[in-house]
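> Sequence and predicted structure, then a few things I'm wondering about:
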Amino acid sequence: MKAIGFFISAVLFFSLAHTGCKKDKKEYQEYISYTLTVKVDNGADGGPKSGSYQNPAGSIVNYGYRVLDDYTDMVVMLGTDTVPYEGSFIMDGNKTLTVTTKQMVLWKYQTEKAVYYSTPAIGDDGTLYFGTGMGGTSDGAFFAISGDGTLKWSFAGQYSFFSPVIDASGHIYVQDFGYNCYAFYPDGKLKWKLPNTLFPRMVENVGQRCPAISADGTIYICADGLYAVSPTTREILWHFPESRTKSSPAIGPDKTIYVVFRQDRVKAINPDGSLKWENRFDNPWEMSYAAPAVDDRGFVYIASEAFYEGKDYSALYAFRQDNGEIQWRYPVGLFVRASPVIGTNRSVYIATKATETDIARLICLSPEGEKRWEFEVENVHGMPDDIYSTPTLGADGLIYFGAETGFLYAVRASDGVLAWKFDLKMTVNWSSPVILKNGTLYIGGMGGTDYEGYMKAIKTGCPGYAPSPWPRFRHDNKNSGASD
């Protein structure tokens, strides 16, 4: 950015002639000046800087300011009047120039690799746990960050890390892209590792593979089927065999575990590892990268995506929890990687990817599967900007989500109207917003040509989550993946 300066010009002199006596005639020259008081807060750059300046009467003051990256809502006031960010005025009296901004980014923590897949889990002491890496052969790391943005500990991994889950004892469990599962104590000491060599039929896939944890502490892990694992001993309690899964399990109110296996097989598994029911998507080419969401009315919502023979078959399904029957299917029309969430009025929200000809959007459906509204996300980078980030429902009536546009969006849940957006200066992929009761929002992303990662703390006025059955990705701040 070029520096913004200011200059003061035009000095006014007054010549006063004393005419009382011709022979004693004198000329007087008088200098008149006014005080310019400037107050610029920390979120703005430009000039003049904060301070007090004496300026000649009639002089012109040029000014100009820009808002810094971590701030928003800059207001420039000349006296009691709001003025443009750049301009000029005449010093015809004492003046006050005030520049105020609103701080949005409370802190940011930079990592070597992108925070691509991971949504942070929050411990009881406010510690954030999250992973980095972009999948495939990319290595990653796992981090514990204090609530003030300082590093507590980190762990280097061979693969990228997905989103972690925290149990009642504060122990952390996380899977990596290679299907290894790690358990950590809160101080960073490795509790145990469940290596991928235990999963003989495992097939690596992109997606969001996050463990789920039940009320009794059992850890459910997807690999070549579903595994129930003891959190203390690492003992495999039971194994429901299948070939592979791209998504994460979710636990219903009756402790049933819901998982999508292979490409199109939706299964409900009892807590003892037996099959409760099985169903499929309408088309065998549909697949799911999204985690299920479970409501309190007897339904589980699962998103699919498919493009076959020139037609898009992506959809959102409502399955009955008791028998697996499809209650309704809504054709989304665009690929879906984000997971569904459920509102206080039992509306269902889903976000989509984009195509070369169609932009990404956030869609609100009624409990009966009818579209209520949709919010379209602008294309910023001259290419399809997707929404992978699962929406988060705030207690303030707003829906928060990130996108590859680089913005954090706040959209009204009632009608889909944009309340505000903020340029995060980073691309948001799978990482989804996490909100504390004090209004702090955490979200991860990547930026720059080196694809470095960031975890950012954003200041909002939102006092936590909407009181709904499933308001965010993985249900709660510990990423349990389990209904209340």
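That came through, no problem.
> only C-alpha atoms for contact and neighbour calcs from this point on.
OK.
> quick one: buried residues of stretch 336-356?
Within stretch 336-356, the residues scored as buried using 16 or more other CA atoms under 10 Å are 336-344, 346-354.
> Narrow the residues you listed to those in strands?
Judged by DSSP state E, the subset of the buried residues of stretch 336-356 located in strands is 341, 342, 348, 349, 350, 351.
> here's the one I want to compare it with:
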Amino acid sequence: MKILFMSLLMGLSLYACKDDDMVDMAPPGVDFNYTPSSPVEGIEILFYSDPTEGSSPISEWHWEFGDANNSTSNKRNPYFTYTTAGTYTVKLTVKNQAGGSFEVSKTVEVAPPPKELITNIVWEFNNNTTVSKLNEGSSSPVIGDDGTIYYVEGNGSPVNTSKVVAVTDNGSTATLKWATATASYIANAPSIGPDGHIYVNTWQNANMVYKLNGATGEVMWTKGGRGASNTTPAVDTQGNIYHGSRLQSSDGGLYSWSPTGDKRWQIVNQGAFYTAPVLSKDETTVYALNTNEGKLWAVNTADGTMKWSESVGMGSGTHGSSLSMGADGTIYYTTNAHVVAITDNGATGSVKWSADVTGAAQSGVVIGPNGDLYTGAGAGLVSLNAATGGINWTYPLSTNESVPAVDVEGRVYIGATNGNLVVVSKDGILLKEIQLGDGVVNSPTIASDGTVYVEALSGANIKLFKIAVAESGPANSYWPMKGRNVKNTGQSK
């Protein structure tokens, strides 16, 4: 009897302990966030929540979205769409099994829809050169001080039909000013020197770099080396140019030439440089990506001596990357696996961050007016945070050989492979698809009045398009388009 009584007491004691545990259960705790981080009227928002450290298990979730209809949800991670722009207080209340509760509130700013994008294809120009595909190297048109538009018909069939073409923009029409054939095909974009003349690299060793008269198209000089591809020449304010070579062997390297064609210096036997270089603000340093070594080089522009090299170590296949720079001097470039930010510390370089972005190699990084970064990639157009490399959003599309361009409203223009020029808002919302051809559309250039010039493959021809955009212009940012400006100089100032 005594044993039975003791057993009953112990059972009651255990039961009492369990009740006490329920009463004394740790309170719940929670936090939430939402995406996109800059919500827009009419666009679905995902609200997502996670228990905070030390929280007891949460059994109930209750959301109040603060709109006029007093909308609610009992899902842990609900979707919700605001039909009107404004400021809303969102409250999440959670409970545990013991009835303990916790609530957290946040203010959500919902912006009105993006400003209507009004565009018009003013003209298209066709020089009627038969090509096998669009020229490589993220080619983009360049604009002279007199308004002449220069572009490239590369990868011609046969290869010696590649041309640099100059077009006079008459307003509503365009006429051919001149077209100069090169001895080998052109796999990169041209650039313009301070004297108004054109620089372009070609595949052929004997004629690796050309200087063409901007007014007449006459070949002023051509120099040999190791052949070049995917490397638009950077041009400093004195007219000196800097570019890489294409050979993936010990013969490749980096070159600099004076405006008169004198070789200032060369660094050879170092592998290929399939990237467009960028110049520092004071023009004492040129940065270029060595494809073979997987290293970013910082080279003294005066004599070609090495300052430092920083290992990429983050994927391969860096063909076509167009280097760029932020206002703080951060250098950005792309590989097949990553977008990378490098800091120049003076005597050394260091990786600031790297972001997993598959298939970004043949594009480049540009900067929007709010400081966000944009690049083309395998998944489409990608927006990244400049401070951390975190991905803000991805707009899905098929793109190749296109460096985006950003306008003053933060709208991002990028060429697709289906013949469309695609325009997306700064928040990743599709604004317009402009049909230009039936193949790849290359890198757009935005003039000071907002006019967009871009090349597109249409049948067997490369066509140049002029697209008028109302109330626009290049983004008020440090690097709004390929090469930073309409001359593709790669100057960081």
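That came in fine, so what should we check first? Computed from a prediction, not measured in an experiment: that's the story for all the values here.
> Just give the TM-score of the two.
Scored by TM-score structural alignment, normalised by the length of structure 1, the superposition of the two chains gives a TM-score of 0.69; 352 aligned residues with a CA RMSD of 2.1 Å.
> show me where the stretch 301-450 of structure 2 has strands.
306-311, 324-325, 331-334, 338-344, 349-356, 366-367, 373-377, 380-384, 391-396, 405-406, 412-415, 420-424, 430-435, 445-446 (DSSP state E, counting those that start in this stretch).
> What span of structure 1 is the fifth one aligned with?
Taken onto structure 1 by TM-score structural alignment, strand 349-356 of structure 2 occupies residues 324-331 there.
> Same question for the last one.
Aligned using TM-score structural alignment, strand 445-446 of structure 2 spans residues 434-435 in structure 1.
> next one: stretch 144-155 of structure 2
By TM-score structural alignment, stretch 144-155 of structure 2 lines up with residues 123-134 in structure 1.
> list the buried ones in the match of strand 349-356 of structure 2?
Those would be 324, 326, 328, 329, 330, 331, for stretch 324-331 of structure 1 by 16+ other CA under 10 Å.
> Same check on stretch 214-229 of structure 1?
Quick answer for stretch 214-229 of structure 1 (16+ other CA under 10 Å): 214, 217-229.
> Pick out the most distant pair among those residues.
217 and 224 (21.5 Å; CA to CA).
> which residues touch residue 169 of structure 2?
Going by CA atoms under 8 Å, 6 or more residues apart in numbering, residue 169 of structure 2 touches 147, 148, 149, 175.
> now residue 365 of structure 2
322, 323, 324, 332, 333, 334, 373, 374, 375, 403, 404.
> Just give me the match in structure 1 for the first one.
To tie it back to what came earlier, the one meant is residue 322 of structure 2. Under TM-score structural alignment, residue 322 of structure 2 pairs with residue 291 in structure 1.
> so where in structure 1 does stretch 102-112 of structure 2 end up aligned?
So stretch 102-112 of structure 2 sits over no part of structure 1, by TM-score structural alignment.
> Distance from that stretch to the middle of the chain?
30 Å (CA atoms, centre = their mean, to the nearest Å).
> Show me which residues of that stretch are buried.
102, 103, 108, 109, 110, 111.
> swap in stretch 239-247 of structure 1?
Neighbour-count burial for stretch 239-247 of structure 1 [16+ other CA under 10 Å]: 239, 243, 244, 245, 246, 247.
> Looking for the alignment partner of the first one in structure 2.
When structure 2 is aligned by TM-score structural alignment, the residue opposite residue 239 of structure 1 is residue 266.
> give the contact list for that match.
Taking CA under 8 Å, 6+ apart, one finds 253, 254, 255, 256, 304 in contact with residue 266 of structure 2.
> any idea what residue 152 of structure 1 aligns with in structure 2?
Match for residue 152 of structure 1 (TM-score structural alignment): residue 177.
> what does the host helix or strand of that match contact?
Assessed by DSSP states H and E, residue 177 of structure 2 sits inside strand 174-181. For strand 174-181 of structure 2, the surrounding residues in contact (CA under 8 Å, 6+ apart) are 123-125, 127, 160-169, 216-218.
> This completes my enquiry, with thanks.
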